[in-house]
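**Q** I need the structure of the sequence given here:
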Amino acid sequence: MAIKIKTQSEINLMRESGHILANVFKEVSKLVEPGISTKELDKFVYDYIRKQNAKPSFKGYGNPPFPASICASINDEIIHGIPSKKRVLKDGDIIGLDIGVYYKGYHSDRAFTFKVGNVSAEASRLVDTTMESFFNGIKQIRDGVHLGDVSYAIQKTAEDAGYSLVREFNGHGVGANLHEEPAVPNRGKKGFGPVLKTNMVIAIEPMVNMGHHAIYIEDDDWTVVTRDGSLSAHYEHTVAVKEDGVEILTALEDDEIVNKYMNS
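**A** Predicted coordinates:
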């Protein structure tokens, strides 16, 4: 399948979807604290998205159908954790929330790993490095750049810090479908891969393990965990390629983390 170049009107609609999603994260972040269950977080997100006349992208997606509106992945869970009343956050946990919004025919996709209460220095460094790898990657983006340049920057940042990158799951194109071409690996070589063009829209999402890169999928057919039990962090935004750079479609203008990294 060919990589789709979005029209400006499509970009505008995706920006609206991304704005809703950015506000979802702003609001749900206020609830992430010891004692709350991932099921409660899921209900809050579902209700919030529906109030915006939008739909959660993940609910019912795939085979078997994903049963929730958010992926909630704690500690050694990498991605696709299923919310549950039994999964209650504890002080020192890290939790990756991955959420999608479908609005006016277009998806947006974002993930963020939260530090719950007082986390260890090692866990904090992992989360921060994962974010840094994302931003080092998207700083490579502009019209005419090979996707491998983006992947290489992500890989170098994570591996130089002593971490490993998940190999079986990648970022992806986003649009009328949640997952479109191209696949966006988190490992790569400069000068290789598809050439980025203005108004391509992709979700870039480093998944960084503290230990080995090996994974396995639990019996629920969804939850992906580190094989060695080490911590894993996940960070993602949906971005549009511009002639001379990149636009993050899933961040608010006052996003402190985005502004910190993009201006550094």
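
**Q** C-alpha only now, for contacts and for neighbours.
**A** Will do.

**Q** other SSEs contacting the top helix by length along the chain?
**A** Counting residues, the longest helix in the chain under DSSP state H turns out to be helix 8-28. With contacts defined as 3 or more C-alpha pairs under 8 Å, 6 or more residues apart in numbering; DSSP states H and E, helix 8-28 has these neighbours: helix 38-51, strand 94-103, strand 106-115.

**Q** now the helices: where do they sit in the protein?
**A** According to DSSP H, the helices that the chain contains are 8-28, 38-51, 121-138, 147-160, 256-262.

**Q** so which elements touch the shortest one?
**A** Counting by 3+ C-alpha pairs under 8 Å, 6+ apart, the packing neighbours recorded for helix 256-262 are helix 121-138.

**Q** now the helix it packs on: buried residues?
**A** 123-124, 126-127, 129-138 (16 or more other C-alpha atoms under 10 Å).

**Q** next, the second sequence, to be compared with the first:
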Amino acid sequence: MVTYRDPRELEIMREAGRVVARTLDAVEGAAEPGVSLAELDAVAARTIKELDARPSFLHYHPNWSPTPYPGTVCVSVNEVIVHGIPDGRVLRAGDLVSVDCGAELGGYHGDAAVTFAVGEADEAGRRLMDVTRLALERAIEAARPGARMGDLGHAVERTAREAGYGILEGCTGHGIGTAMHEDPEVPNIGRPGTGLVLREGLTIAIEPMFEEGGRDDAVGLRDGWSIATADGSRAAHFEHTIAVTADGPVILTLP
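**A** Okay, here's the model as predicted:
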């Protein structure tokens, strides 16, 4: 069932989104060669607590995973596309790091992700990040009343295909509000003019995930959570929580 939010709810979600944005900024600021993923997770946990919010991901247990998620944020490095567990892995110069963060405040959730380089990225890495970010921007721009969900998926898919990148099949964006994951599904592949009609008050997380090698497949790692490219190529992931309003899309996960 799709739920639509009123202006009061959107304001609470904006506050939750600010917590997410500030946490992502803090994690990126702490990422440098020699820092472990667990240390980045500790930064996220401390920031969310200081902002009087609660991490949405910690102990989250979907039916497809054998164990609850053990971290505050997902930290995925290089070939890991999404759901990377923040463990003792140490960052190296040039790594591409995707951080996905969710936070709950006042009973509502915010969710966003960024990909950044540790130090300087190579040209191919910069292009991968830029194109994935562009796909998110195009999908957000398409999220207007009267548009259809397929328009958003098409915006993401077209951006990937034009650049020669693969798209992680099976992982999508989602509705969000009083629960971290709600209806509807927000696909990264679609045909224009198809799918759910977007209405005012709809709140969704849009999250393109692109694979540098051009393949659309992936492999699950032994930790039961991490999903990596099948060919070992790098990946990028960007995400925002947005609201569909009469004035156009509003990004709720900005600082």
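
**Q** any figure for the gap between Trp225 of structure 2 and Ile167 of structure 2?
**A** As judged by C-alpha to C-alpha, to the nearest Å, Trp225 of structure 2 and Ile167 of structure 2 stand 18 Å apart.

**Q** which one's more surrounded, the two?
**A** Neighbours were counted for Trp225 of structure 2 and for Ile167 using other C-alpha atoms under 10 Å; Ile167 has more, 25 against 20.

**Q** the more buried one -> structure 1?
**A** Taking TM-score structural alignment, Ile167 of structure 2 has Leu165 as its aligned residue in structure 1.

**Q** I'd say its match and Gly211 touch.
**A** No - using C-alpha atoms under 8 Å as the test, Leu165 of structure 1 is too far from Gly211 to be in contact (9.3 Å).

**Q** alignment lookup: Val118 of structure 2 to structure 1.
**A** Alignment note (TM-score structural alignment): Val118 of structure 2 maps to Val116 of structure 1.

**Q** ok, now Leu252 of structure 2?
**A** Aligned partner of Leu252 of structure 2 by TM-score structural alignment: Leu249.

**Q** and for Glu104 of structure 2?
**A** Using TM-score structural alignment, the partner of Glu104 of structure 2 in structure 1 is Tyr102.

**Q** am I right that its match is in contact with Ser17?
**A** Yes - checked against C-alpha under 8 Å, the pair Tyr102 of structure 1 and Ser17 is within contact range at 6.6 Å.

**Q** what sits in contact with each of these two?
**A** By the contact definition C-alpha atoms under 8 Å, 6 or more residues apart in numbering, Tyr102 of structure 1 and Ser17 are jointly contacted by Ser108.

**Q** list the contacts for Gly60 of structure 1?
**A** Phe66, Pro67, Ala68.

**Q** how close does the equivalent of it over in structure 2 sit to Pro70 of structure 2?
**A** With the correspondence set by TM-score structural alignment, Gly60 of structure 1 lines up against His59 in structure 2. Distance check for His59 of structure 2 against Pro70 of structure 2: by C-alpha to C-alpha, it reads 6 Å.

**Q** cool, Phe238 of structure 2 as well?
**A** 22 Å.

**Q** what sits closest to Thr157 of structure 1 if chain neighbours are left out?
**A** Ser133 (5.2 Å; C-alpha to C-alpha, 6 or more residues apart in numbering).

**Q** per the alignment, that neighbour pairs with which residue of structure 2?
**A** Per TM-score structural alignment, Ser133 of structure 1 is aligned with Ala135.

**Q** same check on Val145 of structure 1?
**A** Correspondence of Val145 of structure 1 to structure 2, assessed by TM-score structural alignment: Ala147.

**Q** I figured its match hits Arg191, correct?
**A** No - in this structure Ala147 of structure 2 lies outside contact range of Arg191 using C-alpha under 8 Å: 11.9 Å.

**Q** between these two, which is the more surrounded one?
**A** A count of neighbours by other C-alpha under 10 Å puts Ala147 above the other of Ala147 of structure 2 and Arg191, at 18 against 15.

**Q** so what's the more buried one up against?
**A** Counting by C-alpha under 8 Å, 6+ apart, the residues that Ala147 of structure 2 touches are Gly193, Val197, Leu198.

**Q** could you identify which of those residues has the most neighbours?
**A** Counting by other C-alpha under 10 Å, top hit in these: Leu198 with 18 neighbours.

**Q** kindly provide the distance from the equivalent of it over in structure 1 to Ile204 of structure 1.
**A** Counting by TM-score structural alignment, Leu198 of structure 2 corresponds to Leu196 in structure 1. Here the criterion is C-alpha to C-alpha. By it, Leu196 of structure 1 lies 13 Å from Ile204 of structure 1.

**Q** give me the neighbour count for the nearest residue to Met129 of structure 2 once chain neighbours are set aside.
**A** Of all residues not flanking Met129 of structure 2 in the chain, Ala236 sits nearest, at 5.8 Å (C-alpha to C-alpha, 6+ apart). Other residues within reach of Ala236 of structure 2, judged by other C-alpha under 10 Å, total 31.
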